[in-house]
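# pasting the sequence and the predicted coordinates here, then a few questions.
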Amino acid sequence: MSSSSTTSSSPTAPAGMSQFCQQAWGQVFAKAKRAVVFMDPACAESLHWTCGGAGRLLQAGAINVKEFSSFESGGADQPKAVFVVGSLLKGRTVDIIRDIVTLSNFQYCVVFTAVSHAVHLQAHNAPGTTEVEGVGRVVFEQFEEKLCQWMGNMNYTAEVQHAPLFLAPISPHLFVAPAFSLFFPLMAEDLTRINKARPEKKKISHLSDVDFSSLSSELQLQIRSLVSDFNSLFEYLSVREECFAVGTISKIIAGDLANYAQAKTRRKTAQHRASVIFVDRTLDLTGAVGHHGDNLAEKILASLPKLPGHTNDVMINMVELTNLQSDDASCTIVAPGCLAQPNDPAAKSLWESLMNFKQKEAVMEVRRHLVEAASRENLPIKMSMGRVTPEQLSSHIQLFKKKFEAIENHCGLLQIALAVVQTLKHPQSAKWDNFLAFERLLVQNIGESTLPTVLNQLLPIIKSYKNRTDDDYTPEDFLVLLVYIYSIVGELKTGKELDEAEREVKEALVQSLCDEPEMSFLLQKITGKCRFPSSFKEQACSDTV
């Protein structure tokens, strides 16, 4: 997705955006009473950061919250369902809703989609301006009829509504869009596919010449969905935006927003002004794969395992607060913690500190919060001066062990504190510092020598699985380093020396891949192979090369 940053002349913009997220979910909560709620991962992540997750739906009266999957259904005594999806009501999304409804005994179905009706019109080949001209909500009404058919009685009740559930507020000044996490700008290689789809038209020779009409219908719908979402946000904020763009896809998005019919109407009455900057992610691949030193929040997100179904949160091991041992088989019954604590002011404050402070200051903030929490609970805290260590933080956390009332009072704070301790003790944390040092050396070397020289320096540290220690780089690490190197080197001067250096690095890396006993998820996606049996190793290496 093209990342964007928004600045506004109104000082209340971040608060207004948080309220926008709350209001969008308020529509869902109003329909959740006595319902089984089925939610896709993108909307679940938005709810997670906005309101704290499924618990908020249960507070609103929902009977249960389930995964949006064809393998789920409602119970015999559950007549109401609410579906919350971040996608178009088309294709696989429609198939899943149909499967769930036909397997259940619903008499009342409500569907919330994060995609506006105007985009649904375009998806069904209707002109984008027809909604303004009075067509109304014809696509949603047709889907309501389908829901009644699937429920088995046209007299049952079905509702389809649009709710802008696309944002997840990571912090008061940082919002992400989980539904667009896989939306990536065009690369030069995409020109071949674009030109192939338009055989009768003039060939496009450069990415800068690509416009909205030359894109695939799927990509057009993605862009129009994003534009519609931004329009909903700006309408809520009463903002008249001025757009700037860096990169091909960003230019197309900014242009589509400028020409969007509903946006033109909004801008006539908007009370505030804002500047919006769209930037293609490909223009900062170095930033995406680089290691930036002192940011503890970035280290947490990179080191701890991802929360299933989420792109911006992690699983935090909470066993340390119980009487279980970390290697105890029964510890799997302890639900993991997470970083999102929207209903805990102390935890929110600490999380913002981790994002904004340098590591040393952030760790001191963790200690301060733990000391204050322990003092409020009359726990026997022991103060110490000097450098704050992970062991010291662990000792403070141990004061809360098995004191369930104290844990409940400070649960959010303890989760984030444990995330800090587990990250600082994680092997990846030491490797992070090694990466940072190596990247700085690479920058220096590339400035003083050629790319072949840098690649030759990389060769000796590419080691196979059986020759590696915990401190050595894995194949995934080398892929990150290679992306970093080629992102900062600029225009390449091809020649025999570079070809030879690249060939040697490629062979060493492929051999390392072939020696892996078990492929990581990333390597499986890249190679298309789960593991390399010895009898097929030579062929696999040949295929990978």
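Structure's in. What do you need? Numbering: from 1, shown residues only.

# when you work out contacts or count neighbours from here on, use the C-alpha atoms and nothing else.
Fine.

# distance of Glu507 relative to Leu399?
In this view, Glu507 and Leu399 are 53 Å apart by C-alpha to C-alpha, to the nearest Å.

# repeat that for Ile249.
From Ile249 to Leu399 the distance is 52 Å (C-alpha to C-alpha).

# swap in Val314?
Using C-alpha to C-alpha, one obtains 24 Å as the distance from Val314 to Leu399.

# more neighbours: those two, which one.
Counted by other C-alpha atoms under 10 Å, Val314 and Leu399 do not tie: Val314 has more neighbours, with 22 against 18.

# second one coming, line it up with the first:
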Amino acid sequence: MSSPLKEFNKNWWIEVYNRIIGAIVFIDDCTAESLHWDGGLFNLLQGGAVGVKSLSPFEFGLKEQHKAVFLTQATSNQLQSIKDIVSNSNFTHCILISCASLDVVYLELNEGKDVTDVITSGKAVSEATKELERMLKDAIGKEQYAVEVIYIPLFSITPTNVLFLTPPYHNMYPKYEGRLTPDSNSVDLYSLSHNERSAIRRLAGGLNSLFESLSYREEIFYMGQFSSLLAGVLENSPVCIARKKTCTTPISLVIIDRTLDLCGVTSHSTESVMDRMIAVLPRFPGHSNEVAVDMTPLCQVTVVSHPDDIQMSPGCVYHANDDSCLQTYDYMINKSQKEVMLDLYNKLSKLDLPKSPGLKTLLKVTPQSVEKLVIMK
């Protein structure tokens, strides 16, 4: 049975798939990682997209391609890339899907300006939409055009029913100056850098959308100065205040500074097989939570620098459309090494492999016995 968090992500990806028919899709790295955990590239191609490209200012559409969909975290650099792509293409229909809350995007578009009245009146979303639509219209430069700007909160992944991750914010980290107890408790958003302030607002906006979708009204507990800032945005932001007036399901939200998480308060630590794999294997290109698996033993190819050598694309561990894989992945996070080895051995033993020893003939299932079974032919 899927968790509410899994359903949250699936439902929003369905909204994306409904808009990509006949379009060329431009997607940034963080959103591409989110797509990977929902099913990957083929979800877009099978859903009707005519092509998929990286969100880069060096990309453009072909002359016969008139519809484009942009899946973006809507940072200032990415918005500039979108303008460049549209200006160098022949699009007449552009859909910009912002994965960041539009009220936060509005603040970033108007950095340094006094927009207090717009924020407090709740008009930030509509104003941001107008600005982005105007940007697309000017970049298209044609009399006949159609533009659409929408917010879809593609900021999270749920590898299992009990694990929730946020790839766009994997670099968020409190400042650590060599002491766990700060000299002063006085800290606010404007004491942070622009990027840190933006990340906190964006994460708060994503969590607000998640809680609104699930009708959650949170009680917040936090530990650490950085966490107090995130808690403050969730408590005082106008959109969060408006959401709490209608949401009824009570939950507890615990936020802890990563610099204080020195004792492994989370259960997913070095005890899990997946954590050991992440520590040993290189990251899948462009990803923060997936590992790159060397595929060269399966074919005759010489790779000099795995996983960056383009002669052989690396494999990965998670395959969203394979139920057997999903179960094994869940085991690698939540079960002991012994249980994971037994699960892998059972699955491999069911394959049509000659001379495959049964479990009864083995005193103990080990990584070596699983490896031996894999290479048998």
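Structure received. Just so it is clear, the model here is predicted, and its values are computed rather than measured.

# can you give me the TM-score here?
TM-score of the superposed chains, computed with TM-score structural alignment, normalised by the length of structure 2, equals 0.88; 364 aligned residues with a C-alpha RMSD of 2.8 Å.

# mind listing the strands for structure 1?
Using DSSP state E, the strands found in structure 1 span residues 3-8, 36-39, 64-67, 80-85, 108-113, 157-162, 168-171, 174-176, 239-246, 272-279.

# tell me the most buried of those?
Among these, strand 80-85 has the highest mean neighbour count (mean count of other C-alpha atoms under 10 Å), at a mean of 26.

# and the lengthiest helix in structure 2, what's buried?
The single longest helix within structure 2, with elements called by DSSP state H, is helix 194-213. Within helix 194-213 of structure 2, the residues scored as buried using 16 or more other C-alpha atoms under 10 Å are 196-212.

# and it, what other elements does it pack with?
Using 3 or more C-alpha pairs under 8 Å, 6 or more residues apart in numbering; DSSP states H and E, the elements in contact with helix 194-213 of structure 2 are helix 102-109, helix 225-236, helix 238-244.

# hey, which of those is tucked in deepest?
Highest mean neighbour count of these: helix 102-109, a mean of 22 (counted as mean count of other C-alpha under 10 Å).

# and the contacts of stretch 228-246 of structure 1?
Stretch 228-246 of structure 1 has contacts (C-alpha atoms under 8 Å, 6 or more residues apart in numbering) with 13, 16-17, 20, 115-116, 119, 164, 166, 251, 254, 257-258, 262-263, 266-280.

# what span of structure 2 is it aligned with?
Using TM-score structural alignment, stretch 228-246 of structure 1 corresponds to residues 205-223 of structure 2.

# what about Asn456 of structure 1, how many neighbours?
Residues contacting Asn456 of structure 1 under the criterion other C-alpha under 10 Å number 15.

# against Val505 of structure 1, how distant is it?
Going from Asn456 of structure 1 to Val505 of structure 1 by C-alpha to C-alpha gives 8 Å.

# Ala114 of structure 1 now?
Separation of Ala114 of structure 1 from Val505 of structure 1 (C-alpha to C-alpha) stands at 46 Å.

# how close does the spatially closest residue to Val239 of structure 2 that is not a sequence neighbour sit to Thr116 of structure 2?
Nearest residue to Val239 of structure 2 in three dimensions, chain neighbours excluded: Gly122, at 7.3 Å (C-alpha to C-alpha, 6 or more residues apart in numbering). Distance of Gly122 of structure 2 to Thr116 of structure 2, given as C-alpha to C-alpha: 10 Å.

# if you count what's nearby, which of those two comes out ahead?
In this view Gly122 of structure 2 and Thr116 are compared by other C-alpha under 10 Å, and Gly122 has more residues nearby, 14 against 10.

# isn't the more buried one up against Cys240?
No. Under the criterion of C-alpha atoms under 8 Å, Gly122 of structure 2 is not in contact with Cys240, lying 11.0 Å apart.

# just to revisit the earlier point, closest to Pro297 of structure 2 out of the helices and strands packed on helix 194-213 of structure 2?
helix 225-236 (45.1 Å; C-alpha to C-alpha).

# quick one: which of the helices and strands packed on helix 194-213 of structure 2 is nearest Ile95 of structure 2?
Ranking those by proximity to Ile95 of structure 2 (C-alpha to C-alpha) places helix 102-109 first, at 14.6 Å.

# of the strands of structure 1, which is nearest Thr192 of structure 1?
For Thr192 of structure 1, the closest of the strands of structure 1 is strand 239-246, at 22.4 Å, according to C-alpha to C-alpha.

# mean per-residue distance, the closest one versus structure 2.
Superposing on structure 2 and averaging over aligned pairs (mean C-alpha distance after the TM-score superposition for structure 1), strand 239-246 of structure 1 comes out at 0.5 Å.
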